[in-house]
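K.L.:
sequence first, predicted coordinates after that:
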Amino acid sequence: MTPRVTVTRARHPGGTARHRRGRFVPGGPGTRVRSGRPEHAKEAVAVRPRHDRGDSGDGHDRAAEEIAGWLWGAGPDEVPDRLCRAATRLLPVTGVSVSLYARGVPVRLAASGAQAARLGDIQAALGDGPCHTAALTHRTVLADDLTRGPDAARWPVFAQQATDAGVRAAYVLPLGAAAVCVGTLDLHRDEPGPLGAADLRTARVLARVTTAALTVLVREDAPWPGGRQAEIHQATGVVMAQLGISAAPALARLRAHAFAEDRTIRDLAHEVVRGRIRFDGEG
C-alpha cells in the first residue's frame, strides 16, 4: 500500500536562524513529532511519509525522503522550483511544471525549463490539453503518444503544438483532494512511451507532497509567485468590463486573440491590463 504523505510543522533542537518560520526541512534525526504536535524550539515544516496499517512503504518511503531532502531549507517561493528539480531526478522525464488551477486557467508556479514552460503556455492559450482534463476530472491523465493515435485525437490542436515544441508524451497528476483540484503536476518526455508502474507510484508520492506543501503554505498566507500568469485573470476582468460579458466568454476572447496572433495568452494579458490592447474598438 502506498504511504500517505503529511507535511507538519516541526521544531528542531538547537535551531539557528536558517531554521526560521516557513522554511522546509525533512523529517529525520532530531525531529520528533508526537500525535501531530512538534517538540523543541525552532519551527520549520517537516515533510514525512506516513503509513497505514503498518505498511513500511519501502521504495515510496525512499522517494518521500529524497523529496524531503530537496525541500530542505526552502522558502515558500522556492518550493515549487525545488519540487520540479526533484521530479526530474526521480523520474524518467524531460521536464516538469507545477501549476495552480483557477477559473479554467493554469497559473504556473515553476517549471524545470523552457520546454516545460512552453507546454504550459500552449495549454493556457488553448484552454485544452492534459492539464485541463486532469483538473476538471480530478484524475491522472497519461498521454503516452501525442504524435498519433487516441492521445493525438483527444486534443488535436494541443498535440500538434506540443509535438512542434518537441514534446511527445505528457503525464499530468491533479493536486488536491478527491473533490477539489487546486492545481496540476505536469510531466513530459521528448519520446513517446508509457510511464512505468513504479515511476507512476513515485509521481503520485510527489503529487501528494506538492499538495501538502501548497496547503501548508496557503494556510500560512505565504506569497506565491504568479508572475505574469496572474494577469490573465486581471485581463479577463478588463475584457468583461469592456464588452459587458461574463468571465467564460471573456477568457475565450483572450484565447482566440492570442491564438490568432501566435502569441502566449500571458503576453497578451500583459498588454490588455496595461491598456495597450482593447477589445471594445476604442484606443
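P.N.:
Ah, there it is.
K.L.:
C-alpha only now, for contacts and for neighbours.
P.N.:
OK.
K.L.:
on contacts alone, who are the packing partners of the host helix or strand of Pro150?
P.N.:
Following DSSP states H and E, one finds Pro150 within helix 149-154. With contacts taken as 3 or more C-alpha pairs under 8 Å, 6 or more residues apart in numbering; DSSP states H and E, helix 149-154 sits against helix 156-164.
K.L.:
quick one: contacts of the helix it packs on?
P.N.:
Outside helix 156-164, the residues that touch it by C-alpha atoms under 8 Å, 6 or more residues apart in numbering are 119, 122-123, 126, 128-129, 146-147, 151-152, 168.
K.L.:
what ranges do the helices span in the stretch 1-150 of the chain?
P.N.:
Applying DSSP state H, counting those that start in this stretch to the stretch 1-150 of the chain gives helices spanning 59-70, 79-90, 114-126, 130-137, 149-154.
K.L.:
can I get these in CSV including distance to Val273 and mean neighbour count?
P.N.:
Formatted as CSV, the helices of the stretch 1-150 of the chain follow (distance: least, C-alpha to C-alpha, whole Å; neighbours: other C-alpha atoms under 10 Å):
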stretch, distance to Val273, mean neighbour count
helix 59-70, 37, 20
helix 79-90, 26, 21
helix 114-126, 17, 21
helix 130-137, 24, 22
helix 149-154, 33, 15
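K.L.:
can I get those helices in a markdown table including distance to Thr8?
P.N.:
As requested, the helices of the stretch 1-150 of the chain are exported to a markdown table (distance: least, C-alpha to C-alpha, whole Å):
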| stretch | distance to Thr8 |
| --- | --- |
| helix 59-70 | 12 |
| helix 79-90 | 15 |
| helix 114-126 | 30 |
| helix 130-137 | 26 |
| helix 149-154 | 39 |
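K.L.:
and these: which comes nearest Phe259?
P.N.:
helix 114-126 (6.9 Å; C-alpha to C-alpha).
K.L.:
neighbouring contacts of that closest one?
P.N.:
95-97, 105-106, 108, 111, 129, 131-132, 158, 161-162, 165-166, 188, 255-256, 258-259, 264-266.
K.L.:
put the buried members of those into a ChimeraX selection.
P.N.:
Under the burial definition 16 or more other C-alpha atoms under 10 Å, those of the contacts of helix 114-126 that qualify are selected in ChimeraX by:
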select :95,96,97,105,106,108,111,129,131,132,158,161,162,188,255,256,258,264,265,266
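K.L.:
and here is the other one:
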Amino acid sequence: MALETLESANYPDPSLWGHIHALLLEESDLTDFLNELARHAAASFPHDGAQILAGITLLRGRKAATVASSSERARRLDEIQYDFGDGPCLTAAREHQLVSVPDVGAECRWPEFSQALLREGIHSVLGVPFELGADGQAALNLYSTTSHCFGEDTLAEVQAYVAQSSKALRMGMRFSHYVDSAADLRAALESRTTIDIAIGIIMAENRCPQAEAFEILRAASSSRNSKLREVAAEIVRAIGQPDPSTHFDA
C-alpha cells in the first residue's frame, strides 16, 4: 500500500483519530503525548504469544533521540541502535521508507545490531516513518519477541496508524515550537527588565547617563566573565531588592 494513500485507509479502529486527538489535547507536554502514543501503539498490534515494544525516534540534525517509548525496555532497545549509529528504525526515519526485519537472526544489513537484539530477546523489528514534511523526521519503532510478527495485514495497519498519528504529531511539534518560542521571548524580556533596573541603579550611584551606565555594566560582565543578566541581578540584589519580575498585562 503506497504511503501517500494511507491517510484515507480504513483503520480497523474507527475511533483511532479521536483517541489520538484526545491524547494531544490532554497532554500539555509533547514528550508526554508521545510516550502515551508509544504505549498505545505497543498495545494496538497484538500477536499471539509475542510482546510488542514501541519507541518513537526523532532526528535532530545528525543526531537521533528517543523522544518516547512504551517502556524502559523499549527505550533501551532504541539506544542500542543509536550506539551502533544505524539500524532499521534510523533508516526508516532518515530515508523515509518502511523497513521490516521479519527475522532478526537472518538479517545481514546490521549484523552487530542484530546480534545485540537477539541477546535482548527481540526477533523481529519494524520501522515506519511519520509523515512530517518540513517539520522533521521521525519513525515509529516496533520490536517483537517473536519472528515474522508483522505480516502483510499488520504492516498495512501499522502504516495506516502512523499516517493518522502523523497529523497529531505535526500539530504537537508546531505547538511545542510556539510554546518554546514564547518561553524564550518571556525569558528575554525578563532579562531585559533586570538589566534596565541595574542600569538605573548605576546611573543613580554614578550620576552618569544611560549609555555610560551600560558600558560600566558591560565592563563588569566582561571582567567577571559572567553573563550581563547575572551581573545585573547581583546589582539589584545588592540594594536589598528581590529579583525583578516582568509584567505582561495587556
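P.N.:
Thanks, I have the structure now. Quick caveat: nothing in here was measured; it's all calculated off a predicted structure.
K.L.:
quick TM-score on the pair, please.
P.N.:
A TM-score of 0.60 describes the superposed chains when it is computed by TM-score structural alignment, normalised by the length of the second structure; 170 aligned residues with a C-alpha RMSD of 2.6 Å.
K.L.:
looking at the helices of the stretch 1-150 of the first structure, which is nearest to Arg208 of the first structure?
P.N.:
Nearest to Arg208 of the first structure, of all the helices of the stretch 1-150 of the first structure, is helix 59-70, at 9.6 Å by C-alpha to C-alpha.
K.L.:
top helix in the first structure by residue count?
P.N.:
helix 197-219 (DSSP state H).
K.L.:
list the contacts of the spatially most central residue of the first structure.
P.N.:
Against the mean C-alpha coordinate of the first structure, by C-alpha atoms, centre = their mean, the closest residue is Val98 at 2.1 Å. Val98 of the first structure makes contact with 80, 84, 108-111, 183-186 under the criterion C-alpha under 8 Å, 6+ apart.
K.L.:
and what of Leu37 of the second structure?
P.N.:
Leu37 of the second structure neighbours (C-alpha under 8 Å, 6+ apart): 20, 23.
K.L.:
how much space between it and Phe175 of the second structure?
P.N.:
Remark: distance between Leu37 of the second structure and Phe175 of the second structure (C-alpha to C-alpha, to the nearest Å) = 17 Å.
K.L.:
again with Leu118 of the second structure
P.N.:
For Leu118 of the second structure relative to Phe175 of the second structure (C-alpha to C-alpha), the value is 39 Å.
K.L.:
ditto for Leu189 of the second structure
P.N.:
Per C-alpha to C-alpha, Leu189 of the second structure is found 21 Å from Phe175 of the second structure.
K.L.:
next one: Glu72 of the second structure
P.N.:
On the measure of C-alpha to C-alpha, Glu72 of the second structure and Phe175 of the second structure end up 27 Å apart.
K.L.:
follow-up on the earlier one: nearest to Pro76 of the first structure among the contacts of helix 156-164 of the first structure?
P.N.:
Leu119 (24.2 Å).
K.L.:
counterpart of that closest one in the second structure?
P.N.:
When the second structure is aligned by TM-score structural alignment, the residue opposite Leu119 of the first structure is Leu77.
K.L.:
quick one: its match from Arg170 of the second structure, how far?
P.N.:
Applying C-alpha to C-alpha to Leu77 of the second structure and Arg170 of the second structure gives a distance of 25 Å.
K.L.:
ditto for Thr66 of the second structure
P.N.:
According to C-alpha to C-alpha, Thr66 of the second structure stands 17 Å off from Arg170 of the second structure.
K.L.:
repeat for Leu217 of the second structure
P.N.:
Leu217 of the second structure is 43 Å from Arg170 of the second structure, by C-alpha to C-alpha.
K.L.:
got it, and Gln81 of the second structure?
P.N.:
From Gln81 of the second structure across to Arg170 of the second structure, the span is 25 Å (C-alpha to C-alpha).
K.L.:
cool, and Val158 of the second structure?
P.N.:
Separation of Val158 of the second structure from Arg170 of the second structure (C-alpha to C-alpha): 18 Å.
K.L.:
higher neighbour count, these two?
P.N.:
Val158 (23 against 18; other C-alpha atoms under 10 Å).
K.L.:
what sits against that one?
P.N.:
Neighbour list for Val158 of the second structure: 45, 128 [criterion: C-alpha under 8 Å, 6+ apart].
K.L.:
Pro80 of the first structure - nearest residue in space that isn't next to it in sequence?
P.N.:
Once flanking residues are discounted, Pro80 of the first structure sits nearest to Ala110: 5.4 Å by C-alpha to C-alpha, 6 or more residues apart in numbering.
K.L.:
that neighbour -> the second structure?
P.N.:
So Ala110 of the first structure corresponds to Ala68, using TM-score structural alignment.
K.L.:
what's the neighbour count on that match?
P.N.:
For Ala68 of the second structure, using other C-alpha under 10 Å, the count is 26.
K.L.:
how close does it get to Gly105 of the second structure?
P.N.:
Applying C-alpha to C-alpha, the value for Ala68 of the second structure to Gly105 of the second structure is 26 Å.
K.L.:
follow-up on the earlier one: I'd say the residue nearest to Pro80 of the first structure and Ser99 touch.
P.N.:
Yes. Between Ala110 of the first structure and Ser99 there is a contact at 7.1 Å, judged by C-alpha atoms under 8 Å.
K.L.:
identify the contacts common to the two.
P.N.:
Jointly contacting Ala110 of the first structure and Ser99 under the rule C-alpha under 8 Å, 6+ apart is no residue at all.
K.L.:
the second structure: matching residues for the longest helix of the first structure?
P.N.:
So helix 197-219 of the first structure sits over residues 152-174 in the second structure, by TM-score structural alignment.
K.L.:
next one: stretch 265-276 of the first structure
P.N.:
So stretch 265-276 of the first structure is aligned with nothing, judged by TM-score structural alignment.
K.L.:
okay, buried residues for that stretch please.
P.N.:
265-266, 268-270, 272-273.
K.L.:
want to try JSON lines for those residues, with secondary structure as columns?
P.N.:
JSON lines is the format used below for these (DSSP: H, G, I helix; E, B strand; the rest coil):
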{"residue": "Ile265", "secondary structure": "helix"}
{"residue": "Arg266", "secondary structure": "helix"}
{"residue": "Leu268", "secondary structure": "helix"}
{"residue": "Ala269", "secondary structure": "helix"}
{"residue": "His270", "secondary structure": "helix"}
{"residue": "Val272", "secondary structure": "helix"}
{"residue": "Val273", "secondary structure": "helix"}
